[in-house]
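Engineer: Below are the sequence and a predicted model for it; my questions follow.
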Amino acid sequence: MDIVFLGPACRPAAGSQADTAPRQLAQALRRRGHAVLFLERTAPGTQREESSAVATYLDLADLHARFHSRVRRADLMLVDADVPQVADVSRWATNTAGGLTVFWDRDTPRTLARHALREDPGCMSPELFAGYRLYLCSSGGPVPRQLEREWGVARARVFLPGVDVGHFAPGSGRTRWDLGHLGPLSAERRGLLTQWLLGAARGWAEGRFVLAGMLSAVDDAWPANVARHAAPSPREQAGFLGAQRFTLALSQAEHTPGANLFEAAACGAALICDPWTGLEDLFALGEEVMVARTERDVLRYLLAMPEADRHQLGMRARARVLAEHTVAHRAVQLEQYANEAEQGPPVDGSGALAELSLMGPG
């Protein structure tokens, strides 16, 4: 396919942009033989990146002037939810594209919350979502059906993050912490973080704990055995996760995995998860991840699980990710969704995936 991919804005930090999920997906699609032009908005005065694979634009007028014809003849137009001026860009994309139009929402709980609060008049509206022929969402369960029924989305499909296995693998460094958590984390899950990680730290004074990227989630009552750590860069995440005996992997919302679930599993981390609906479709509970319901469960895993069992837990989770949840699997999944959408309108209720599974293709 000839694909045009509108990604998030260029980031000023050198070396970080190549690690973003949109760029990784674009690279995976190219490896499958597709021609992918990845477009990013850049600030005036910055050096433009121009090639047959990546190009930048200044604003919507520049986007239209330089890439109108390419978008018109592309087989697939993919728009990331974090593209600047997403509402205006979506209106332009759906009116301009001659092929299949796809919206990739990597944070569907955020989208639903913004719509409920109507906090930003520049955000997407149901009418703009309905202009796309395929909506890729990060939440499973009843959410895709809700998007189709309430927002008029033609076809909503679950599309979870995929891991670039070249960047995430078990490390060989020393263990520094017994339990850690890497943000971001939704407000509704911060209570679990306070209860489980900080509660476990208070219950086990000899334990070593770490919290990264979510320092605003706690108050002044910070246990002395909990380290504060800046959010690691994408290239530092594997080392950070590998330095933990266990990783607390909390869901983002109902039916939605946390942002770093698959990365942590790919690093061979021993995961402790909250019991959200859909987790059982991604990992075997008790064999690939452990489920906690209270801070006592967390402490029990930390104190009672033999080291060999902990290591095997992490390795089984990594094997599941390599078999089903890499960015290469997501590229195949996008192909399947695109082929399905091109065949015509969905049958009744199929937009929620009849099996309501969060799993990608094996």
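Structural biologist: Here it is on my side, so go on.

Engineer: Please count neighbours and contacts with C-alpha atoms only from this point.
Structural biologist: OK.

Engineer: can you map out the helices along the stretch 1-150 of the chain?
Structural biologist: Taking DSSP state H, counting those that start in this stretch as the test, the helices found in the stretch 1-150 of the chain are 21-31, 60-73, 86-96, 108-117, 126-130, 143-151.

Engineer: what's the residue closest to the geometric middle of this structure?
Structural biologist: In the chain, the C-alpha nearest the mean C-alpha coordinate belongs to residue 161, at 4.1 Å (Cα atoms, centre = their mean).

Engineer: before we move on, what SS does it have?
Structural biologist: Secondary structure, DSSP: H, G, I helix; E, B strand; the rest coil: residue 161 is coil.

Engineer: count of residues packed around residue 216?
Structural biologist: Residue 216 sits with 7 neighbouring residues when counted by other Cα atoms under 10 Å.

Engineer: Looks to me like it is in a helix.
Structural biologist: Yes - checked against three-state DSSP, residue 216 lies within a helix.

Engineer: I'd like to know which of the helices of the stretch 1-150 of the chain is closest to residue 182.
Structural biologist: When these are compared for distance to residue 182 using Cα to Cα, the nearest one is helix 21-31, at 17.2 Å.

Engineer: Counting by contacts, list what the closest one packs against.
Structural biologist: Judged by 3 or more Cα pairs under 8 Å, 6 or more residues apart in numbering; DSSP states H and E, the packing partners of helix 21-31 are strand 35-41, helix 327-342.

Engineer: Could you export these as CSV, including distance to residue 315 and mean neighbour count?
Structural biologist: Converted to CSV, these look like this (distance: least, Cα to Cα, whole Å; neighbours: other Cα atoms under 10 Å):
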stretch, distance to residue 315, mean neighbour count
strand 35-41, 34, 22
helix 327-342, 19, 18
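
Engineer: could you dump these to JSON lines with distance to residue 304?
Structural biologist: Shown next, in JSON lines, are the helices and strands packed on helix 21-31 (distance: least, Cα to Cα, whole Å):
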{"stretch": "strand 35-41", "distance to residue 304": "49"}
{"stretch": "helix 327-342", "distance to residue 304": "35"}
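
Engineer: hold the first one in mind and look at this next one:
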Amino acid sequence: MKIAFYGSSLVSSYWNGAATYYRGILSALAGHGHDITFYEPDAFDRQQHRDIDPPSYARSVVYPATADGLRSVLERAGEADIVVKASGVGVFDAELIDGIVRHAAPHALKLFWDVDAAATLDEMRGDPDHPVLRALPDLDMVLTYGGGPPVVDAYLGFGAAECVPVYNALDPATHHPVPADDRFACDLAFLGNRLPDREARVEEFFLRPAAALPDSRFLIGGNGWETKAMPANVRHRGHVYTAEHNAFNCTPRAVLNVARDSMASIGFSPATRVFEAAGAAACLITDAWEGIEQFLVPDREVLVARDGQDVAEHLSTLTAERARAIGDAALARVLAEHTYALRAVQVDALLRDRVARVREAA
């Protein structure tokens, strides 16, 4: 089937944390015979910071971030069997979701794919004229990249016809163990852009243990941290390209996952870095959130921290041997249960069934 996907960016992860999720899901879906076109705006300097060339599994269409550019790609929606608007494109989000409803063919399946459901739901609660809320009666389904029962219940309560979580996962061809790289040598590393709803948790789970362990080495990667005051034992790497993620995860004694505020409060929302780190057989320390056991077993496949003190205690007692054992166990778990190939089986069956229903109704 032909899929028209309107998202932030497929070719660049610059200020675009959903890039590896899009790549994993769409490359695996293409393996089921789908013909995918990904439409992304030329915005936020993403095209100047590409991680990959246009991939073979999807046509990459970059359009000017202008009204004319938007119009030119929305007109193509009518050619598709499945039309998808992802959250967080960053420009013309309201116009895009209105546009896919207006331009999709009568027989087409119309989806909203929410890669930040907790934040979207918070916005909808505060804005009765939110564009997603307006569009829900005309959408066939909402997919989310996490959130579990709380997000499903919330979307159904807002009037969604159906809501299905499609969790982050691992693409083992992209994220896997590699030799250590001295550029990323440290005791604890964290990778994530500086965002308002994450910064306080980074202060607690990363900077607080750094201050408590002055003899340990800490490394932070991602955009925006260059102006942040940090302890002397913290080194800032800046933007880390996806080609460097494996070395970033493999080299430190442990790597840290810190959820954004909204995702931590809802739970059931493992970030892409959880599976990237596990795929590289890294020893992962994550902040505590409900549902972690669904993905990795605490103390055996992941270390869980309630606060910065827990992180410091984990690091103080973590030997190289135990770190390797935890990383190896995490890798085995995600390869068995949490790959994008497995997610694509779920999504492919879901899409084919719902397209058949929509065509029958049309």
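Structural biologist: Structure received. Just so it is clear, the structure is predicted and the values come from calculations on it, not from any experiment.

Engineer: Aligned counterpart of the residue nearest to the centre of structure 1 in structure 2, please.
Structural biologist: Residue-level alignment of residue 161 of structure 1 against structure 2, with TM-score structural alignment as criterion, gives residue 168.

Engineer: ok, that match to residue 344 of structure 2 distance?
Structural biologist: In this structure, residue 168 of structure 2 and residue 344 of structure 2 are separated by 11 Å, where distance is defined by Cα to Cα, to the nearest Å.

Engineer: intersection of neighbour lists for those two?
Structural biologist: When contacts are counted by Cα atoms under 8 Å, 6 or more residues apart in numbering, residue 168 of structure 2 and residue 344 have no shared neighbour.

Engineer: thinking residue 272 of structure 2 is in contact with residue 171, fair?
Structural biologist: No - taking Cα atoms under 8 Å as the contact criterion, residue 272 of structure 2 and residue 171 are not neighbours in contact, 10.5 Å apart.

Engineer: quick one, which of those two is more surrounded?
Structural biologist: Neighbours of residue 272 of structure 2 and residue 171, each counted by other Cα under 10 Å, are more numerous for residue 171; the result is 24 against 19.

Engineer: right, and the more buried one touches residue 338 too?
Structural biologist: No - in this structure residue 171 of structure 2 lies outside contact range of residue 338 using Cα under 8 Å: 9.0 Å.

Engineer: now residue 275 of structure 1, nearest residue through space, not along the chain?
Structural biologist: Leaving aside its chain neighbours, residue 275 of structure 1 sits nearest to residue 291 (5.9 Å; criterion: Cα to Cα, 6 or more residues apart in numbering).

Engineer: Map that neighbour onto structure 2.
Structural biologist: Going residue by residue (TM-score structural alignment), residue 291 of structure 1 aligns to residue 304.

Engineer: Could you do residue 141 of structure 1 as well?
Structural biologist: Using TM-score structural alignment, the equivalent of residue 141 of structure 1 in structure 2 is residue 149.

Engineer: now residue 63 of structure 1
Structural biologist: Alignment note (TM-score structural alignment): residue 63 of structure 1 maps to residue 73 of structure 2.

Engineer: Next, count neighbours for that match.
Structural biologist: Applying other Cα under 10 Å, we find 20 other residues in the vicinity of residue 73 of structure 2.

Engineer: how close does it get to residue 346 of structure 2?
Structural biologist: Using Cα to Cα, one obtains 28 Å as the distance from residue 73 of structure 2 to residue 346 of structure 2.

Engineer: wouldn't residue 11 of structure 2 be in contact with residue 19 here?
Structural biologist: Yes - between residue 11 of structure 2 and residue 19 there is a contact under Cα under 8 Å: 7.3 Å.

Engineer: In terms of packing, which of those two has more residues around it?
Structural biologist: Counted by other Cα under 10 Å, residue 11 of structure 2 and residue 19 do not tie: residue 11 has more neighbours, with 24 against 20.

Engineer: how near is the more buried one to residue 32 of structure 2?
Structural biologist: With distances defined as Cα to Cα, the gap from residue 11 of structure 2 to residue 32 of structure 2 amounts to 21 Å.

Engineer: Check residue 322 of structure 2 too.
Structural biologist: Here residue 322 of structure 2 is placed at a distance of 39 Å from residue 32 of structure 2 (Cα to Cα).

Engineer: Tally up the residues packed near residue 300 of structure 2, please.
Structural biologist: Residue 300 of structure 2 has 14 neighbouring residues, counting by other Cα under 10 Å.

Engineer: ok, it - contacts?
Structural biologist: Residue 300 of structure 2 makes contacts with 326, 329, 330, as judged by Cα under 8 Å, 6+ apart.

Engineer: again, only using 7 Å
Structural biologist: Under the criterion of Cα atoms under 7 Å, 6 or more residues apart in numbering, the neighbours of residue 300 of structure 2 are 326, 329.

Engineer: That concludes my questions; thank you for your assistance.
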